[in-house]
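Visitor: coords please:
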Amino acid sequence: MLVLSLDTSTRVCSVALHQNGALLGCYELLTEKTHSSLLTTLIQDLVTHAGFSLGDLDQIAVAKGPGSYTGLRIGVSTAKGLCFSLDKPLVSVHTLEAMAAQLTPFYPSDYLLCPMIDARRMEVYCAFYQSGELRRETAAVIIDENSFSDLLDTNRIVFFGDGAAKCRETLGKHPNAIFPSTEVHPSARTVGQLVAAGKGATEDLASFEPFYLKEFIGTTPKNRL
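Guide: Have a look, this model is predicted:
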């Protein structure tokens, strides 16, 4: 099974190629340039340098969001275009779930992982995971000194991602708040890992749209632990 994965949820433009769950290659660019000028070139170079053609792909996976509206549109439209032209299935993976998968092996199973994506001003997109399982649904949260107080009182929480700096300023002194020293970005590498593990959802090409979140949370109740 040869799977091409894309993640353009943030300013990182990331593509990865897995074969039967093994990583063959991953290209990532952290740049202010628009992803539309980079993504197709990265895809073609990665697949070619790995010794394949686009027609050899079995699946195409994409990080569906939340994240940058523009970035998500570019990633999803590129993935859908490839799937239409190559007649391949499209699999979507939640961006925050893929971020959490990067750190799950490095922390005890009773820790909560809170990946965060900057949503401008003091707002972040975030969710809570434990041992790879969702514990609190994705939400857009305005950060202040009382944010997540119900969880921090009883749990060790790892805050990471490009939105975590906002939390560090207000929650950094809390004994249960942990902030990794290395910044963690969304990556197509873990999108592909999750697909290889049987996670993700096969999407209908005609109707699939990115998960923008703000349109979503207005009609969905907030889950609690």
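Visitor: all contacts plus neighbour counts: C-alpha atoms, from now on.
Guide: Will do.
Visitor: what sits against the residue nearest the centre of the chain?
Guide: Nearest residue to the geometric centre of the chain (C-alpha atoms, centre = their mean): Thr95, 2.1 Å. For Thr95, the contacting residues are Asp7, Ser9, Ala63, Lys64, Gly65, Pro66, Gly67, Pro186, Val191, by C-alpha atoms under 8 Å, 6 or more residues apart in numbering.
Visitor: and with 6 Å instead?
Guide: Ala63, Gly65 (C-alpha atoms under 6 Å, 6 or more residues apart in numbering).
Visitor: which one is Glu28 nearest to, not counting chain neighbours?
Guide: Ser14 (4.3 Å; C-alpha to C-alpha, 6 or more residues apart in numbering).
Visitor: what does whatever helix or strand the one you found lives in contact?
Guide: Under the criterion of DSSP states H and E, Ser14 resides in strand 12-19. Applying C-alpha under 6 Å, 6+ apart, the contact partners of strand 12-19 are 1-7, 24-30, 187-189.
Visitor: one more pass at 8 Å, please.
Guide: 1-8, 23-31, 35, 38-39, 42-43, 46-47, 185-189, 192-193.
Visitor: Proceed likewise with the subsequent sequence, for comparison:
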Amino acid sequence: MNYILNIETTTKNCSVSIAKEGKTLVCNEIAEEGYSHAERLHVFIEESIVAAGITFKDLVAIAVSQGPGSYTGLRIGVSAAKGLCFALGIPLIAVDTLQALAAKASVDSGLIVPMLDARRMEVYSAVFSTDLESKRAILAEVITEDSFQEFDETLYFVGDCAEKCKEVLTQPNFVFLEDIKYPSANQMSTLSYQKYLKEDFVDVAYFEPYYLKDFMITTSKK
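Guide: Alright, predicted model coming up:
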């Protein structure tokens, strides 16, 4: 049986799933303001393995959400995934974070625009068809009233940016699905299995998260 462990830590949602041939068996997750990923992640992994009734030796691959997203969250998730792959001798799969977020939208027509907060009016965004094909490259962009004007289709916006963006993005073909805020390891299950079947793996030693923006360290003024 093809069991894959999926890890998603790019946002406030710390999420882990165990999937069998692309179907989620177990999903443990929690979204907290304090970013408790370092404390929660390994507990969730252990609990998910037990709940699925398998052992680590049953896993055929580890999948990790590759970004963009929180620098710290990405480092935590990728480090855990790499460590497990090295220990178990199994391949690493990198899943597009925004594609996994788009997969949470159940719509039959139009386009899906997953957006994640990148502070102020900047977001990480992409555009996907309803079958999750990329229709525009991933960008770190500042949202203005002119954003996404090139699309005539109905655009369904998902992610944690609705509150700050819906006052600016007011076109009649713009729809905010405000209940969908964070990507989840649950939606990673199908995406990671598709990559597993294609042997679409990344190098465990050299893989780096997709930060999209440089990590900035600020210091307080004295």
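Visitor: give me the TM-score for this pair.
Guide: TM-score for the superposed chains, counting by TM-score structural alignment, normalised by the length of the second structure: 0.90, backed by 209 aligned residues with a C-alpha RMSD of 1.5 Å.
Visitor: re the thing from before, check which element follows the strand holding Ser14 of the first structure along the chain.
Guide: Note on strand 12-19 of the first structure: by DSSP H and E, the next helix or strand toward the C-terminus is strand 22-30.
Visitor: how about that next one: buried residues?
Guide: For strand 22-30 of the first structure, burial by neighbour count (16 or more other C-alpha atoms under 10 Å) applies to Leu23, Leu24, Gly25, Cys26, Tyr27, Glu28.
Visitor: tell me if I'm right that the third one and Leu46 touch.
Guide: Put plainly, it is Gly25 of the first structure. Yes. Assessed by C-alpha atoms under 8 Å, Gly25 of the first structure is found in contact with Leu46 at 6.8 Å.
Visitor: those helices in the first structure, which residues are they?
Guide: With DSSP state H, the ranges of helices along the first structure come out as 39-49, 69-86, 95-103, 149-152, 164-171, 188-196, 214-217.
Visitor: which residue in the second structure lines up with the residue nearest to the centre of the first structure?
Guide: Per TM-score structural alignment, the equivalent position to Thr95 of the first structure in the second structure is Thr97.
Visitor: what do you get for Phe52 of the first structure?
Guide: By TM-score structural alignment, Phe52 of the first structure lines up with Ile54.
Visitor: do Ala188 of the first structure as well
Guide: Aligned by TM-score structural alignment, Ala188 of the first structure pairs with Ala185 of the second structure.
Visitor: so for stretch 160-167 of the first structure, first residue to last residue, what's the gap.
Guide: 9 Å (C-alpha to C-alpha, to the nearest Å).
Visitor: what do you get for stretch 3-23 of the second structure?
Guide: Using C-alpha to C-alpha, the two ends of stretch 3-23 of the second structure sit 9 Å apart.
Visitor: let me have the helices of the first structure in JSON lines, extended by distance to Ser207 of the first structure.
Guide: Converted to JSON lines, those look like this (distance: least, C-alpha to C-alpha, whole Å):
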{"stretch": "helix 39-49", "distance to Ser207 of the first structure": "22"}
{"stretch": "helix 69-86", "distance to Ser207 of the first structure": "10"}
{"stretch": "helix 95-103", "distance to Ser207 of the first structure": "19"}
{"stretch": "helix 149-152", "distance to Ser207 of the first structure": "36"}
{"stretch": "helix 164-171", "distance to Ser207 of the first structure": "33"}
{"stretch": "helix 188-196", "distance to Ser207 of the first structure": "20"}
{"stretch": "helix 214-217", "distance to Ser207 of the first structure": "16"}
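Visitor: which among these is found nearest to Gly132 of the first structure?
Guide: helix 95-103 (6.4 Å; C-alpha to C-alpha).
Visitor: what angle do the closest one and helix 188-196 make?
Guide: 100 degrees (axes from the mean of the first three to the mean of the last three C-alpha atoms, to 10 degrees).
Visitor: what distance separates helix 95-103 of the first structure from the centre of its chain?
Guide: Centre-to-centre, helix 95-103 of the first structure and its host chain are 6 Å apart (C-alpha atoms, centre = their mean, to the nearest Å).
Visitor: list the buried ones in it?
Guide: Those would be Thr95, Leu96, Glu97, Ala98, Met99, Ala100, Ala101, Gln102, Leu103, for helix 95-103 of the first structure by 16+ other C-alpha under 10 Å.
Visitor: so which of the residues you listed is the closest to Leu152 of the first structure?
Guide: Nearest to Leu152 of the first structure, judged by C-alpha to C-alpha, of the buried residues of helix 95-103 of the first structure is Ala100 at 17.9 Å.
Visitor: contact partners for that closest one?
Guide: Counting by C-alpha under 8 Å, 6+ apart, Ala100 of the first structure has contacts Leu113, Cys114, Pro115, Tyr129, Gly132.
Visitor: just checking, the first one touches Ala164?
Guide: It refers to Leu113 of the first structure. No. With contact defined as C-alpha under 8 Å, Leu113 of the first structure does not count as touching Ala164 (11.6 Å).
Visitor: between these two, who's got more neighbours?
Guide: For Leu113 of the first structure versus Ala164, neighbours defined as other C-alpha atoms under 10 Å are more numerous around Leu113 (30 against 25).
Visitor: great, nothing more from me.
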